[in-house]
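K.L.:
Sequence isn't available, so here's the structure alone:
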């Protein structure tokens, strides 16, 4: 959260980093990805990302960015972001009627806003500039950043979630409770998701193996995983694999028949069936539509 002497938190970090985990917070977050492709886990969606992605995430929406580590084993400058509490923005709106457009922006952020084109470039520049400023100048950068989101043309923004995320399940599912050894279970699940992302193509990736990595019994891990993520372990793993396939289909040139093996599938027909189930398209349709630039939010899994 922001420091006591500031209403705005600005920070940056690379990948991997111990701060990267499946988490949520009351603050609204503006986030820029500087380096590398990967999968963004956001609410109940999984979205391929690439360098230049700029998003605005509403309060209490869980999120996590997982980079695809191939030849490069790290991305030292991957993330830059700022966080601001919605109450601060509400006070700004109350005191300055000219800022009323921020209200509709906050409402839209419940579905997570992703920018593209020139708007993403401009928003990313304001996020970077915040790191050079403090005090009033940083506040001015925030206002310019929000203005960019407000004024973005309809063809340069899209929601990443198909509906407003139900944050009540975050507040009611016991997220963040402490285990017997004092370690937050949310952190354990975040570690589990990171492990899954790094071992998607392993034939031994299963619930028992991942539970052992977290120091939990399979039964406890399975129950806690579903409470925190809202999905079963097998469902989550399948969606991670399909999200990786989506990125490979759009960003790469490998034949479609070669992609299942890169995502942990040994059976082409099983991959095709699962892909159609998750995306509503065949792999060839997905590649054609997304490369044509007409997919809208079709990248969501």
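P.N.:
Right, received. Where do you want to start? Just so it is clear, the model here is predicted, and its values are computed rather than measured. Numbering: from 1, shown residues only.

K.L.:
going forward, measure contacts and count neighbours with C-alpha atoms only.
P.N.:
Will do.

K.L.:
just the helices in the stretch 101-250 of the chain please.
P.N.:
Taking DSSP state H, counting those that start in this stretch as the test, the helices found in the stretch 101-250 of the chain are 101-108, 117-130, 135-151, 168-172, 185-198, 207-214, 218-229, 233-251.

K.L.:
For residue 3, find the nearest of these.
P.N.:
helix 135-151 (11.8 Å; C-alpha to C-alpha).

K.L.:
Put together CSV for the helices of the stretch 101-250 of the chain, with distance to residue 159 and mean neighbour count on each row.
P.N.:
Listed next are the helices of the stretch 101-250 of the chain as CSV, based on distance: least, C-alpha to C-alpha, whole Å; neighbours: other C-alpha atoms under 10 Å:
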stretch, distance to residue 159, mean neighbour count
helix 101-108, 8, 16
helix 117-130, 14, 19
helix 135-151, 12, 17
helix 168-172, 20, 13
helix 185-198, 24, 21
helix 207-214, 32, 17
helix 218-229, 20, 18
helix 233-251, 17, 21
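
K.L.:
Including distance to residue 91, could the ones you listed go into a markdown table?
P.N.:
Output for the helices of the stretch 101-250 of the chain, formatted as a markdown table (distance: least, C-alpha to C-alpha, whole Å):
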| stretch | distance to residue 91 |
| --- | --- |
| helix 101-108 | 11 |
| helix 117-130 | 21 |
| helix 135-151 | 14 |
| helix 168-172 | 24 |
| helix 185-198 | 31 |
| helix 207-214 | 42 |
| helix 218-229 | 32 |
| helix 233-251 | 39 |
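
K.L.:
Compare these and give me the one nearest residue 44.
P.N.:
Closest of those to residue 44 is helix 218-229, at 8.0 Å (criterion: C-alpha to C-alpha).

K.L.:
Identify all contacting residues around the closest one.
P.N.:
When contacts are defined by C-alpha atoms under 8 Å, 6 or more residues apart in numbering, helix 218-229 is touched by residues 44, 170, 173-175, 185-186, 189, 207-208, 211-212, 231-233.

K.L.:
Off-centre distance for it?
P.N.:
From the chain centre to the centre of helix 218-229 is a distance of 20 Å (C-alpha atoms, centre = their mean, to the nearest Å).

K.L.:
and the comparison structure, right after this:
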């Protein structure tokens, strides 16, 4: 996968940059940069790829990523179909990894902060009370001026550093081995798969997008993503199935076909291999937690 190396224009500056987005859809390419990035999706839903991790995102998705970790957020088609008035709302904070470490020599502060930055190399999704506290801070941080903005940011980092309410995203073995020459090629593939996984997709169809033979494409895709096209597509489909199964009204058979599977046998097999549960078990557990 060829993510783009993005220049956020903070090189050499010991500062933070806060970007508040209100747009019709998320269109940034699969990319990486040399900064840490804290992302709060206030309103939107779709698919998120961080490193080699594929997942859904919804309102109040909160993720911290370390430098040079490839990522992309892409809206589901349904997001715009639900209402023409739908608007993506998001707040993103970029900051150098050493910004926090240069503020003090106090080890009681440095140690948890250094640990947070190290953990963020795989991407961290925060949830629970931690997420609520951070969202409360980020909801008005862009309106703050001067030192007040920095103080609010530091409060957020302090909370994140002390929290155990998070999940790792990218696998422990993931390494960013991407270069710049394949940017357009991999963006085209990712976006195509994320928008068309609900139907039959042939290997040749995807290889043709890259003007490659099927054999060449398979080698290219596996080398960049550390996954086969089939594995990637199944993870994308089963992730979407998990999202649909949260709605009690969605029957398992209907979910199967909405996610691109032609029969329940294959759906059950891949659901079990990826989640460790049968779809029926997954649905029962969701109901028990409700």
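P.N.:
Happy to help now that I have it. As the structure is a prediction and not an experimental result, all values here were calculated from the model.

K.L.:
Figure out the length between the terminal residues of stretch 198-209 of structure 2.
P.N.:
18 Å (C-alpha to C-alpha, to the nearest Å).

K.L.:
Identify the residue of structure 1 aligned to residue 254 of structure 2.
P.N.:
Counting by TM-score structural alignment, residue 254 of structure 2 lines up with residue 258 in structure 1.

K.L.:
May I have the secondary structure class of its match?
P.N.:
Following DSSP: H, G, I helix; E, B strand; the rest coil, the label given to residue 258 of structure 1 is helix.

K.L.:
burial of it, as a residue count?
P.N.:
For residue 258 of structure 1, the count of nearby residues is 10 (other C-alpha atoms under 10 Å).

K.L.:
next one: the one 3 residues further on
P.N.:
Other residues near residue 261 of structure 1 come to 14 when the count uses other C-alpha under 10 Å.

K.L.:
correct me, but it touches residue 201?
P.N.:
Yes - using C-alpha atoms under 8 Å, residue 261 of structure 1 is in contact with residue 201, at 7.4 Å.

K.L.:
who's in contact with residue 29 of structure 1?
P.N.:
55-59, 81-84.

K.L.:
what do you get if the cut-off is 10 Å, keeping everything else the same?
P.N.:
Contact analysis of residue 29 of structure 1 by C-alpha atoms under 10 Å, 6 or more residues apart in numbering lists 9-10, 55-59, 61, 81-86, 109, 112.

K.L.:
same thing with residue 280 of structure 2?
P.N.:
Here residue 280 of structure 2 is in contact with 245, 251-252, 268, 286 (criterion: C-alpha under 10 Å, 6+ apart).

K.L.:
how does it look with 8 Å?
P.N.:
Residues in contact with residue 280 of structure 2 (C-alpha under 8 Å, 6+ apart) are residue 252.

K.L.:
mind checking how far it is from residue 246 of structure 2?
P.N.:
12 Å.

K.L.:
Could you tell me where stretch 264-271 of structure 2 falls in structure 1?
P.N.:
Using TM-score structural alignment, stretch 264-271 of structure 2 corresponds to residues 268-275 of structure 1.

K.L.:
Flag every buried residue along that stretch.
P.N.:
Within stretch 268-275 of structure 1, the residues scored as buried using 16 or more other C-alpha atoms under 10 Å are 271-272, 274-275.

K.L.:
and if you look at stretch 14-26 of structure 2?
P.N.:
For stretch 14-26 of structure 2, using 16+ other C-alpha under 10 Å, the buried residues are 16, 18, 21, 24-26.

K.L.:
Switch those residues over to CSV; also include secondary structure and distance to residue 107 of structure 2.
P.N.:
Shown next, in CSV, are the buried residues of stretch 14-26 of structure 2 (DSSP: H, G, I helix; E, B strand; the rest coil; distance: C-alpha to C-alpha, whole Å):
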residue, secondary structure, distance to residue 107 of structure 2
16, coil, 22
18, strand, 27
21, strand, 36
24, coil, 44
25, coil, 42
26, coil, 39
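
K.L.:
that older thread, which residues are in contact with the match of stretch 264-271 of structure 2?
P.N.:
Under the contact criterion C-alpha under 8 Å, 6+ apart, stretch 268-275 of structure 1 has outside partners 242, 257, 260, 265, 281-283.

K.L.:
and which of these is nearest residue 124 of structure 1?
P.N.:
Taking C-alpha to C-alpha as the measure, residue 242 is the one of the contacts of stretch 268-275 of structure 1 closest to residue 124 of structure 1, at 28.2 Å.

K.L.:
re earlier: mind checking which of the helices of the stretch 101-250 of structure 1 is nearest residue 33 of structure 1?
P.N.:
Across the helices of the stretch 101-250 of structure 1, residue 33 of structure 1 has its closest neighbour in helix 117-130 (8.7 Å, C-alpha to C-alpha).

K.L.:
Now do the SS call for the residue sitting nearest the centre point of structure 2.
P.N.:
Centroid check for structure 2 by C-alpha atoms, centre = their mean gives residue 48 as the closest residue, at 3.3 Å. Secondary structure state of residue 48 of structure 2, per three-state DSSP, is strand.

K.L.:
That one -> structure 1?
P.N.:
Structural correspondence for residue 48 of structure 2 with respect to structure 1 (TM-score structural alignment): residue 40.

K.L.:
tell me the contacts of its match?
P.N.:
46-49, 63-66.

K.L.:
Name the residues that touch stretch 228-246 of structure 2?
P.N.:
Stretch 228-246 of structure 2 is contacted from outside by 54-56, 193-194, 197-198, 203, 218, 221-222, 250-252, 255-256, 259-260, 270-271, 274, 283, 286, using C-alpha under 8 Å, 6+ apart.

K.L.:
let's go with 7 Å and repeat that
P.N.:
Residues outside stretch 228-246 of structure 2 that contact it (C-alpha atoms under 7 Å, 6 or more residues apart in numbering) are 54-56, 197, 218, 221-222, 250, 255, 259-260, 270-271, 283, 286.

K.L.:
go on, stretch 94-104 of structure 2?
P.N.:
Outside stretch 94-104 of structure 2, the residues within contact range by C-alpha under 7 Å, 6+ apart are 14-18, 35-38, 110, 117.

K.L.:
That concludes my questions; thank you for your assistance.
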